[in-house]
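Engineer: sequence plus the predicted model coming up.
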Amino acid sequence: MWVSVRANVRVSSAARRSSREALQIATRAGGLSALIVVGMAVIGIAVLYATFYVWLGVGTPGSMKVTDLPLLLVGYGFGASFVALFAQLGGGIYTKAADVGADLVGKVEQGIPEDDPRNPAVIADLVGDNVGDCAARGADLFESIAAEIISAMILGGTMAQRCKIEDPSGFILFPLVVHSFDLVVSSVGIFSIRGTRESGVMTPTEDPMAILQKGYSVTIVLAVLAFGLSTRWLLYVEQAPSAWFNFALCGLIGIITAYIFVWITKYYTDYKHEPVRTLALSSSTGHGTNIIAGVSLGLESTGLPVLVISVAIVSAYWLGQTAGLIDETGNPTGGLFGTAVATMGMLSTAAYILTMDMFGPIADNAGGIVEMSQQPESVREITDVLDAVGNTTKATTKGFAIGSAALASFLLFSAYMDEVSSFSREPFKQVDIAIPEVFVGG
């Protein structure tokens, strides 16, 4: 929030000179916030891991095993979830209440334009954009990344212990290395978006969404290369020489899943595609048809993401199972870790995705500042285009956050079942929903 509220004025000022410069400032301001969020998750877990490792003397005779160390980090994930819960609820409710209230009193009752300085509720609306779309979404992805890292470390340690791998540190530290590379590749993607300061460039000459997509494509390519290097470096074991390649394919599945999520969300929310145009056309006949068409499109838009997530989980599990890692009884054990690696792949570009989310409220607030300061119409046209693109990128991050949370929850449940099996020394392979206590608790 501190970064976004200070970037708004700079973006509105840059829009007076060049649309590309305004896009660059908004993107880099969002990128700084995103890198801080992802960096805090990685650094926080790494510091805790190193502290416990040294404090407990892990690796010395009679001390805790290194494969059990990630279990001590679970509280970090609970804390992140606790904060994200209140940030999402409080920020989301405030954001929509302020947005709807400002539009009702301004457009409906008084008949004045959006972001008009005569409407004091506009200030609450602009503040709500920062609270709900910057702080809340950042907390949400922070929780998803923290939960995914911790659960993957637990699953990696458990699998290494079952397979009697001599040095399990690579499987445990792999999630931290992947997200450290995320900071690097996302930074390159963010800085690939460059602006100009040419005077007189007052109208957009290139679609801002296309520019952001180019930056995302750069990030995707670098993420694939970094993921392949990481798996070869940390996940290579002599007892299964080709296992690292299977896990690299799992990561590739996750990266492709993230890209498909972005594409699906863009199709359903971009004003250039049919769903939004159909909804706009249905609005010409009244409020009722708008609500019916909007709800039906919203329900329709969930079909493909659910299918993609399902295919990704099954494919990654199969690749993990066929990686060649077996336990003492000869059973393959890499399936769950394969899904964990796929989740890492999906979140390996999280910093850039969060950048696009932060871009939305910054562009929206810049448009409000331009309107309230009574800038020329040409400047408002530039900020309107950026605002429209920002609405699409915000929706993209919502879909990305939900998909990554679904995969992370699967990992957490799997890690929980593994830990119960280890504690009880009995196999725990299924949950019987017919038991009343389980049904009520679930």
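Structural biologist: Ah, there it is. Residues are numbered from 1 along each chain as shown.

Engineer: all contacts plus neighbour counts: C-alpha atoms, from now on.
Structural biologist: Noted.

Engineer: count residues in the vicinity of residue 373, would you?
Structural biologist: The tally of other residues near residue 373 (other C-alpha atoms under 10 Å) stands at 12.

Engineer: cool, and residue 295?
Structural biologist: 13.

Engineer: please apply the same query to residue 365.
Structural biologist: With other C-alpha under 10 Å as criterion, residue 365 counts 28.

Engineer: so which helix or strand takes in it?
Structural biologist: Element membership for residue 365 (DSSP states H and E) is helix 350-372.

Engineer: ditto for residue 246
Structural biologist: Going by DSSP H and E, residue 246 is part of helix 243-269.

Engineer: can you spell out which helices and strands pack onto that helix?
Structural biologist: Packing contacts for helix 243-269, counted by 3 or more C-alpha pairs under 8 Å, 6 or more residues apart in numbering; DSSP states H and E, involve helix 208-234, helix 274-282, helix 287-301, helix 303-321, helix 335-346, helix 377-424.

Engineer: look up how far residue 304 lies from residue 192.
Structural biologist: Residue 192 sits 30 Å away from residue 304, going by C-alpha to C-alpha, to the nearest Å.

Engineer: and for residue 153?
Structural biologist: 30 Å.

Engineer: and those two? which has more neighbours close in?
Structural biologist: Higher neighbour count among residue 153 and residue 304: residue 153, with 29 against 14, using other C-alpha under 10 Å.

Engineer: the more buried one belongs to a strand?
Structural biologist: No - read with DSSP: H, G, I helix; E, B strand; the rest coil, residue 153 is helix and lies in no strand.

Engineer: structure B:
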Amino acid sequence: MSSEQRELLPYHTHAGHYSAGGPHTSTVGFYGKSEKAKETDIERIVSAYNALDLPARSTLTITVTGGFFGVLFLLWLICSDFAIFVVLAAILIAIGAILFSLWLLSWLSAFDEGTVAMREVSEPIREGAEGFFAVQYGTIVKISFVFTFVIILIYMAKDSNAGPGEIQYLSTYGIAFLTGFTFIVGALCSALAGYSGMWVSVRANIRVASAARRCYNEALQLCFRGGAISSVVNVALAVGGISTIILFLRIFLPAIPFVRLPLLIVGYGFGASLVAMFAQLGGGIYTKGADVGADLVGKVEAGIPEDDPRNPAVIADLVGDNVGDCAGQCADLFESIAAEIISAMILGGALADEAKLPDAAAAGFVLFPLGVHCMDLVTSSIGILLVRTKKGLPDADSAAGAPEDPLKIMIRVYMVTCIMSIVGFAGLCRYFLYFEDQPRAWLHFSGCGAVGMVCAFLFVIITQYYTDYEYPQVKRIAEASLTGPATNIIAGISVGMESTALPVICISVAVIISYYLGVGTEILGTGKTMAGLFGTAVATMGMLCTAVFVLSMSSFGPIADNAGGIVEMSQQDEQVRAITDRLDAVGNVTKANTKGFSVGSASLACFLLFSAFLDEVTVYTGKTFEVVDLAQPEVFIGGLIGAMMVFLFSSWAMESVGRAAQEVVKEVRRQFSECPGIMDFAEKPDYHTCVAIVSRAALREMVKPGLLSVLSPLAVGFVFRLLGSYWNKPFLGAQVIASFLMFSTSTGILMALFLNNAGGAWDNAKKYVETGALGGKGSDTHKAAVVGDTVGDPSKDTAGPSVHVLIKLVATVTMVLTPVFVSSATAGDAAAATAITR
């Protein structure tokens, strides 16, 4: 790079106006704020901790840790109520996990933020991400409050005789406001989970870029622990939020049987799902609108490399990594964990109630999910601290040899974490699920957990096989690029469709094995299904019992991507870029693998939610609801509408990215045309306009598909409830919405697998060509592969992840609005009972 070109860096941008940047320069940023971000309360706390000398920090850390375990031991000694003890312990462990994340944040904050040139790049990224996040979540808050009032009004307007079984002494108003309250708490926790992902990533990216100048191991640890901070907070919020609500209900509603308390917190799952949907949609539209626009004009038309500072859309692209991949993925996994905990609690309570277990044993079945995720916080936190290169290996590419592969490091520690989790899971089964009448039942449930862990591992392996260019499927797409973009796209669609087979078989086998392991406990005798359903719930817990570590691997990707962009735009040495490229390449693999993990967990979680819905209908009506009769035309139509809704949602999500990308393409072309000096560094691009374009597009486009996902199950269930009343079929609404739920879940699983894997395969086919294969960068093969990648981007980062949020959202909406779909006014009618049990 010439000295004239270097003089252009560092720089600030705002609406086409630029000023030379320096360590003391202050200019107005994208959202009208100072480029020097105001220090937050969390940063002040961390700074105060880091200001202490080493002995003082060590003493404080030991004191807090010792006090934490001391309080936990004291609770164990004095608490006579087993349920209260477990809930309080879960809350304490969640608090301890948040303190651990603050310690990790203080460790990360102690590292420098690199050169002035690096800071001049990272500050607009941080400001753009936080500005968009504030506007996006302002919109989500308004939508959430609207739905809170809708939920309350629906519950207040429902048939007052449709009392919820054993909790019927609660007034309609009490249930209405309690559901609205839990909805708001779930939405708030989900928003905090997403915000933590974005907040940490925009502060970790520059530190990773700076560390790459010094040490490969340091950059690796900063990148992984940066993702781990939000991951720990994510699961801690899920555990702490649900535990606190259960404690509140246990204290203030003691007359309600403990096994039925989970039915009162289904609003929490709906709130988490709603926020996750809009966060994933908005972030996905933002990141892929910018990415597709930047790639089409930058790589294909202008022939400049990725993250080149001459591309006007590059800052928007880097901002998108944070608001889409980090914030969206965090909210998504938070939703999965919350839905799994609540549905497993409902099924555990139903099993304990049907088996007439004593209070302590019944509480164990209800609270087991909290115990599993508390264990996850402990074992994954240990694993987080173990991620580092082996001693004696080189720290950077040199004549001494290449550094250790980051993926091998993470997989090695992941296996250690899994081993700890298997041992811990078995111990928790013995502690929570042992009772004298069936002393070996806990062994069966331990087996269910092992099935879930194996299923999670297989999902990761299968996803890697179809999306990593080390394997033949991706190379097939790359070879198809030799004859142009059309054959590349055909090959990608083929691989995506094929990639659905093995995961579906894997899920099917896991559900069957765990179901019959549960039935084999004979808790309810032979021929009873509830023990089998709880077995599938335990398998889902096993799949998610390493969620903290898996989410850390997922967040590793966008942080590494941002670090690489900062290094590229600040024109660092090739050796520095080589380190961030190595981290970025592995980050793409971990993102793809964790998407497979997310689909698998969503699949099992939706099965749990469906089973919990059936149990909830039973509680509200007093009639067993186990069979949905597809021979009834109304029920079949409900299923068909559910499958159609998934396709319509995916279409709208893809269309949204396309419209946003078109606006970006036009703007980038305009700048290249009107400012030809951009290409030879004589003029500076206007980054702000592209940021503003994708921000407006994301906020505008996320509303329509988001409302579709919420309103469609409500409309279908309510319409057929009314028709059922007219036709004297009082349970028609429940049956039709159950069919809607089954079909939308099945279709959504296949659609998400197809979109995620096809998109990942297209992406890595392009990266395979960029390694020098089949002509390398700049060749016609490469241009064809880039076109395929631009098709795959909205598939794997917008529509695909949003679909597996969709299926969980539909399930939680259905559970929350069960009173709308059923009525007990005719529950004693023999015809109704027949309709339910057909």
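Structural biologist: It's in. The model shown is predicted, which means the values in this text are computed figures rather than measured ones.

Engineer: hang on, the earlier thing: how about JSON lines for the helices and strands packed on helix 243-269 of structure 1, with distance to residue 365 of structure 1 added?
Structural biologist: Shown next, in JSON lines, are these (distance: least, C-alpha to C-alpha, whole Å):
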{"stretch": "helix 208-234", "distance to residue 365 of structure 1": "17"}
{"stretch": "helix 274-282", "distance to residue 365 of structure 1": "23"}
{"stretch": "helix 287-301", "distance to residue 365 of structure 1": "25"}
{"stretch": "helix 303-321", "distance to residue 365 of structure 1": "30"}
{"stretch": "helix 335-346", "distance to residue 365 of structure 1": "30"}
{"stretch": "helix 377-424", "distance to residue 365 of structure 1": "9"}
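
Engineer: residue 202 of structure 1 in helix, strand or coil?
Structural biologist: Residue 202 of structure 1 - assigned by three-state DSSP - is coil.

Engineer: mind listing what it touches?
Structural biologist: 15-19, 378-379, 382 (C-alpha atoms under 8 Å, 6 or more residues apart in numbering).

Engineer: quick one: the aligned residue in structure 2 for residue 365 of structure 1 from residue 316 of structure 2, how far?
Structural biologist: Matched by TM-score structural alignment, residue 365 of structure 1 corresponds to residue 562 in structure 2. According to C-alpha to C-alpha, residue 562 of structure 2 and residue 316 of structure 2 sit 11 Å apart.

Engineer: with residue 178 of structure 2 instead?
Structural biologist: According to C-alpha to C-alpha, residue 178 of structure 2 stands 41 Å off from residue 316 of structure 2.

Engineer: give me the more crowded residue out of these two.
Structural biologist: More crowded of residue 178 of structure 2 and residue 316, by other C-alpha under 10 Å: residue 316, with 31 against 17.

Engineer: aligned counterpart of the more buried one in structure 1, please.
Structural biologist: Using TM-score structural alignment, the equivalent of residue 316 of structure 2 in structure 1 is residue 124.

Engineer: residues in contact with its match?
Structural biologist: 98-99, 102.

Engineer: in helices, which of those appear?
Structural biologist: 98-99, 102 (DSSP state H).

Engineer: who wins for neighbours among those residues?
Structural biologist: Neighbour max across these (other C-alpha under 10 Å) = residue 102, 23 neighbours.

Engineer: and it, what pairs with it in structure 2?
Structural biologist: Looks like residue 102 of structure 1 aligns to residue 294 there (TM-score structural alignment).

Engineer: quick check: closest non-adjacent residue to the counterpart of residue 395 of structure 1 in structure 2.
Structural biologist: Taking TM-score structural alignment, residue 395 of structure 1 has residue 592 as its aligned residue in structure 2. Spatial nearest neighbour of residue 592 of structure 2, chain neighbours left out: residue 760 (6.2 Å); criterion: C-alpha to C-alpha, 6 or more residues apart in numbering.

Engineer: how close does the counterpart of residue 433 of structure 2 in structure 1 get to residue 158 of structure 1?
Structural biologist: Using TM-score structural alignment, the partner of residue 433 of structure 2 in structure 1 is residue 235. Shown here: residue 235 of structure 1 relative to residue 158 of structure 1, a distance of 14 Å by C-alpha to C-alpha.

Engineer: with residue 385 of structure 1 instead?
Structural biologist: Residue 385 of structure 1 is 50 Å from residue 158 of structure 1, where distance means C-alpha to C-alpha.

Engineer: which of those two has more residues huddled nearby?
Structural biologist: residue 158 (24 against 19).

Engineer: for the more buried one, what are its contacts?
Structural biologist: Shown in contact with residue 158 of structure 1 (C-alpha under 8 Å, 6+ apart): 67-68, 418.

Engineer: count the neighbours of the counterpart of residue 632 of structure 2 in structure 1 for me.
Structural biologist: By TM-score structural alignment, residue 632 of structure 2 lines up with residue 435 in structure 1. Using other C-alpha under 10 Å, the number of residues around residue 435 of structure 1 comes to 10.

Engineer: kindly report the same for residue 51 of structure 1.
Structural biologist: Number of residues near residue 51 of structure 1 (other C-alpha under 10 Å) recorded here: 12.

Engineer: and if you look at the one 4 residues further on?
Structural biologist: Counted with other C-alpha under 10 Å, the neighbours of residue 55 of structure 1 add up to 9.

Engineer: tell me the counterpart of it in structure 2.
Structural biologist: In structure 2, residue 55 of structure 1 lands on residue 252 (TM-score structural alignment).

Engineer: one more: residue 194 of structure 1?
Structural biologist: Per TM-score structural alignment, the equivalent position to residue 194 of structure 1 in structure 2 is residue 388.

Engineer: and its match, that's in a helix?
Structural biologist: No - going by three-state DSSP, the assignment for residue 388 of structure 2 is coil, not a helix.

Engineer: what sits against it?
Structural biologist: Taking C-alpha under 8 Å, 6+ apart as the test, what residue 388 of structure 2 contacts is 217, 220-221, 409.

Engineer: of those, which ones are shared with structure 1?
Structural biologist: Retained contacts for the contacts of residue 388 of structure 2 in structure 1, judged by both residues aligned by TM-score structural alignment, their matches' C-alpha atoms under 8 Å, are 217, 221.

Engineer: so which of the contacts of residue 388 of structure 2 is the closest to residue 73 of structure 2?
Structural biologist: Relative to residue 73 of structure 2, the closest of the contacts of residue 388 of structure 2 is residue 221; by C-alpha to C-alpha it sits at 33.1 Å.
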